[in-house]
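J.: okay, structure incoming, though there's no sequence with it:
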């Protein structure tokens, strides 16, 4: 009888242990990551915008303002497999076009899987990866997206019919846009935000495709580094002299050029290394500067025979009272005798540092008004 009671007790004990083990197993299984579905960078339903290269192994992103978009449904999480050359590349993750709710993400050096967004509903969602950082001559490589196993890839949105393109320096790049208002100016990577710069704002207002070739510190005749815009404007990869852009693949309706800010400083700095490299010991003449600008606009015209070209300056000290640089642009435009080349100079912001969010919006409002007043888009 005693043996029988012991057997029953042992059976109850073992049954309880079995239940505990089974419950633990179910708990662990529930907490395991769900099986995923990898979407290659070559998937035909992925949309790209900007000078982006689709290679045999990945999508390469160089210029600020470039973006990659994927429409999905039935996935809680969207991840991206990224290999960045540096550890200071910043992007926006924009869900369903809600830029005001965009999440900033930093890509570190090396190949990693990054979670772009989680806790999505099963409905349709538009996921956009937008480069807000500077064109820093480094490359971000995207290998694809990792989604939930049952995810559905949807048709991409039709690209807008209108097309606009910008060539510029730090102002167009969005240098310092995200600096706190009570802080000093800074060129740190985390403070760039091309999405909030006047060019991107203008493009979104007109629902236009947006291409941006800008880099902080670049000039037309001289920069703070060896390259000048006329040497890289025709490149797919701005860091590769042999990488050429196919201009026939994107023919903008409007091209906006906002350069000369860096030239205006460096031409008065004969001891600066880049001054010496470009000009030797002799300061460039006004005629040289004007001719260089006219030649650059002619180069753009040769690529875009039908585009309206707007030559702008500002909104930093280059447009303050007494500046000669607006007259250089006006004289170059007059020399070209091209009815589809015009000039507009942004209002001088009369404050220190680079334009912040409100000043970028001011520039966008001025440019939008100029385009609408002149009926460049009907």
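T.: Received, thanks. Because the structure is predicted, anything quoted here is derived from the model rather than measured.
J.: all contacts plus neighbour counts: C-alpha atoms, from now on.
T.: OK.
J.: quick check, central residue of the chain?
T.: residue 65 (2.3 Å; CA atoms, centre = their mean).
J.: now that one: closest residue in space that isn't a chain neighbour?
T.: residue 131 (5.3 Å; CA to CA, 6 or more residues apart in numbering).
J.: still on that earlier bit, residues touching the residue nearest to the centre of the chain, list them.
T.: 50, 130-132, 194-195, 200, 210-212 (CA atoms under 8 Å, 6 or more residues apart in numbering).
J.: contacting residues around the residue nearest to residue 65?
T.: 63-67, 89-92, 194-195.
J.: that one and residue 202, how far apart?
T.: Going from residue 131 to residue 202 by CA to CA, to the nearest Å gives 17 Å.
J.: counting contacts, what elements does the longest helix along the chain pack onto?
T.: As assigned by DSSP state H, the longest helix anywhere in the chain is helix 2-31. Helices and strands in packing contact with helix 2-31 are not found; criterion 3 or more CA pairs under 8 Å, 6 or more residues apart in numbering; DSSP states H and E.
J.: centre of the chain to that helix, how far?
T.: 58 Å (CA atoms, centre = their mean, to the nearest Å).
J.: now do the buried residues in that helix.
T.: For helix 2-31, the neighbour count (16 or more other CA atoms under 10 Å) marks no residue as buried.
J.: list the buried residues for the helix or strand following that helix?
T.: Once helix 2-31 ends, the next helix or strand along the chain (criterion: DSSP states H and E) is strand 36-40. Neighbour counts over strand 36-40 (16+ other CA under 10 Å) mark 36, 38-40 as buried.
J.: with stretch 360-377 instead?
T.: 360-368, 371.
J.: list of residues touching it?
T.: Under the contact criterion CA under 8 Å, 6+ apart, stretch 360-377 has outside partners 177, 196-199, 201-202, 205, 254, 308, 315, 344, 346-347.
J.: mind listing the strands for the stretch 51-200 of the chain?
T.: Per DSSP state E, counting those that start in this stretch, the stretch 51-200 of the chain carries strands over the ranges 52-54, 59-61, 67-73, 78-84, 89-95, 103-107, 110-117, 125-131, 140-148, 152-153, 162-168.
J.: included below, for side-by-side comparison, is a second structure:
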């Protein structure tokens, strides 16, 4: 009898099932709502947002293609479990349970766009609770157009592994900067995309609801953008001349300006990865258009990989946020970034005391699978609560923008688990990706014992007898390695001397 009574009670628990057409649901991104009972999206970064009173909720979603991934946010925080596989077909997904009683905000983010399928919303279910009025609309709208970098390839992997489980959108620089500025965003990006002239180009897909279908077209009046960021051009250099790429920028900008007549457009490109990189001449593209609502932004691509991971995107986001604040003071940063800045700034390294970590686990010093471990030990850390342990033969490194003649003063704290030797190595690379200048390499052996000691260095960036600036040093990579026994590292600091030569690049 007790068992039957329990079944009766469970069956009688009220469930508030919300239709996808309910106005209390917010659809962010590019959603087709022509069928109000089954709205769908395709592009990564699209989301459903709602508020409810209760302790748990679920959703029914249909995925018409191959496995994708979604991410759940509760009260603005991504769940620590990470992404959830979005299986093919119609399925129920538990969004949260056992929350503290009260009002909560939930967001379902489509993290990936891997195949030809679409994600349909079929229902929101709230047992023993009720849906509330929607959250207030975000004050700012940003649209991003990009290639594999913005599509989140290898976002959760430091070694350029683009397996689908490592991809995402929420922690790309598009998602990060949108949250910093309290904005809604669209991420219209595709791996391998060029500017124009190919089926996979910004000119081809910028106005699509679904990359794989010409119809339906997106109605830009549904999301009047304040800011439009174009991160395209890298995939064009292997098949087109600089003049042809400039032409394609002009064609794409004409169409983007027509679609976003009042938006500030940012041409955003990386530098330091190719002698033919578009960052060499996007300033000319901007200057010739005489558009006061168009600007150019560049950022360093000095890491070893073809795609950035989360902390690299943190650096891109901080760079973009700072740029936008100079364009319009109202576009200032309102919220602290939820991914730390992985870029070297003002001559210093990023995260030199290892106190910060990206959501996927990386901490700005590559590679965390190369015999290095963050150790939490507030009593033993010289600076903060963490230090880095390098196992025997373990190594780590980080790049720093550098130009000939610049002088850096550096220091770091080292110790060994027994008396041993560490090695510091300075590697200089020119503008071409993965192109070291072997003659400039410098190796420094350091004896360490079981007590922390501070090591000081002064470094002057060499200048080669080269008229072509692209063959001069563009970056300095600081390597640390252990020999036959583990070592500990902390409090790495670099200071570029103010009286030294300053770079005028970018």
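T.: Arrived safely, thanks for sending. Just so we're clear, the structure is a prediction, and the values are computed from it rather than from any experiment.
J.: once they're superposed, tell me the TM-score.
T.: The TM-score (TM-score structural alignment, normalised by the length of the first structure) is 0.81; 330 aligned residues with a CA RMSD of 2.1 Å.
J.: what lines up with the residue nearest to the centre of the first structure in the second structure?
T.: Alignment note (TM-score structural alignment): residue 65 of the first structure maps to residue 45 of the second structure.
J.: cool, residue 26 of the first structure as well?
T.: Using TM-score structural alignment, residue 26 of the first structure lines up with residue 5 in the second structure.
J.: next one: residue 362 of the first structure
T.: In the second structure, residue 362 of the first structure lands on residue 315 (TM-score structural alignment).
J.: now residue 119 of the first structure, nearest residue through space, not along the chain?
T.: residue 76 (4.9 Å).
J.: any idea how far residue 312 of the second structure is from residue 178 of the second structure?
T.: 16 Å.
J.: er, residue 231 of the second structure I mean
T.: Taking CA to CA, one finds residue 231 of the second structure at 15 Å from residue 178 of the second structure.
J.: do residue 140 of the second structure as well
T.: 8 Å.
J.: between these two, which has more neighbouring residues?
T.: residue 178 (24 against 17; other CA atoms under 10 Å).
J.: any idea what that one aligns with in the first structure?
T.: By TM-score structural alignment, residue 178 of the second structure lines up with residue 203.
J.: so its match touches residue 210, yeah?
T.: Yes - at 5.9 Å, residue 203 of the first structure and residue 210 qualify as touching, with contact defined as CA atoms under 8 Å.
J.: which one is residue 444 of the second structure nearest to, not counting chain neighbours?
T.: Nearest one to residue 444 of the second structure, counting by CA to CA, 6+ apart, is residue 424 at 5.0 Å.
J.: count of neighbours near that neighbour?
T.: 17.
J.: secondary structure element holding it?
T.: strand 420-429.
J.: which strands or helices does that strand pack on?
T.: Contact analysis of strand 420-429 of the second structure by 3+ CA pairs under 8 Å, 6+ apart lists strand 442-448, strand 475-482 as its packing neighbours.
J.: between those, which one is closest to residue 23 of the second structure.
T.: strand 475-482 (52.0 Å; CA to CA).
J.: and residue 303 of the first structure, what's its match in the second structure?
T.: Using TM-score structural alignment, residue 303 of the first structure pairs with residue 259 in the second structure.
J.: I'd say that match and residue 220 touch.
T.: Yes - Residue 259 of the second structure is within contact range of residue 220, at 6.4 Å (criterion: CA under 8 Å).
J.: who has more neighbours, the two?
T.: residue 259 (17 against 13).
J.: quick one: the more buried one and residue 245 of the second structure, what's the gap?
T.: In this view, residue 259 of the second structure and residue 245 of the second structure are 21 Å apart by CA to CA.
J.: repeat for residue 154 of the second structure
T.: From residue 154 of the second structure over to residue 245 of the second structure (counting by CA to CA), the distance is 26 Å.
J.: what does residue 114 of the second structure give?
T.: 28 Å.
J.: compare neighbour counts for those two and give me the winner.
T.: residue 245 (23 against 19).
J.: does that one touch residue 236 like I think?
T.: Yes - look at residue 245 of the second structure against residue 236 with CA under 8 Å: they come within range, at 6.9 Å.
J.: shared neighbours, those two?
T.: With CA under 8 Å, 6+ apart, residue 245 of the second structure and residue 236 have common neighbours residue 195.
J.: and the nearest residue to residue 133 of the second structure once chain neighbours are set aside, how many residues sit next to it?
T.: Of all residues not flanking residue 133 of the second structure in the chain, residue 24 sits nearest, at 5.4 Å (CA to CA, 6+ apart). By the measure other CA under 10 Å, the count of residues near residue 24 of the second structure is 18.
J.: before we move on, the earlier item: who touches both of residue 140 and residue 178 of the second structure?
T.: residue 184.
J.: now the helices for the stretch 301-450 of the second structure?
T.: 310-327 (DSSP state H, counting those that start in this stretch).
J.: and the strands in it?
T.: 372-376, 386-390, 395-401, 407-416, 420-429, 442-448.
J.: nearest to residue 280 of the second structure, out of the ones you listed?
T.: Across the strands of the stretch 301-450 of the second structure, closest to residue 280 of the second structure is strand 395-401 (CA to CA), at 16.4 Å.
J.: show where the closest one falls in the first structure, residue numbers please.
T.: Going by TM-score structural alignment: strand 395-401 of the second structure matches no residues.
J.: how about stretch 130-147 of the second structure?
T.: The aligned range for stretch 130-147 of the second structure is 152-169, by TM-score structural alignment.
J.: ok now that stretch, how far from the chain's centre?
T.: The answer for stretch 152-169 of the first structure is 12 Å, by CA atoms, centre = their mean.
J.: go through it and flag the buried ones.
T.: Quick answer for stretch 152-169 of the first structure (16+ other CA under 10 Å): 152-153, 162-169.
J.: which one of the residues you listed is nearest to residue 328 of the first structure?
T.: Distances from residue 328 of the first structure to those, taken by CA to CA, are shortest for residue 168, at 16.8 Å.
J.: follow-up on the earlier one: closest to residue 281 of the second structure out of the strands of the stretch 301-450 of the second structure?
T.: That would be strand 395-401 among those, by CA to CA, at 19.7 Å.
J.: does anything pack onto the closest one? Which helices or strands?
T.: strand 475-482.
J.: could you give the angle of the strand it packs on to strand 372-376?
T.: Interaxial angle of strand 475-482 of the second structure relative to strand 372-376 (axes from the mean of the first three to the mean of the last three CA atoms, to 10 degrees): 80 degrees.
J.: thank you, goodbye.
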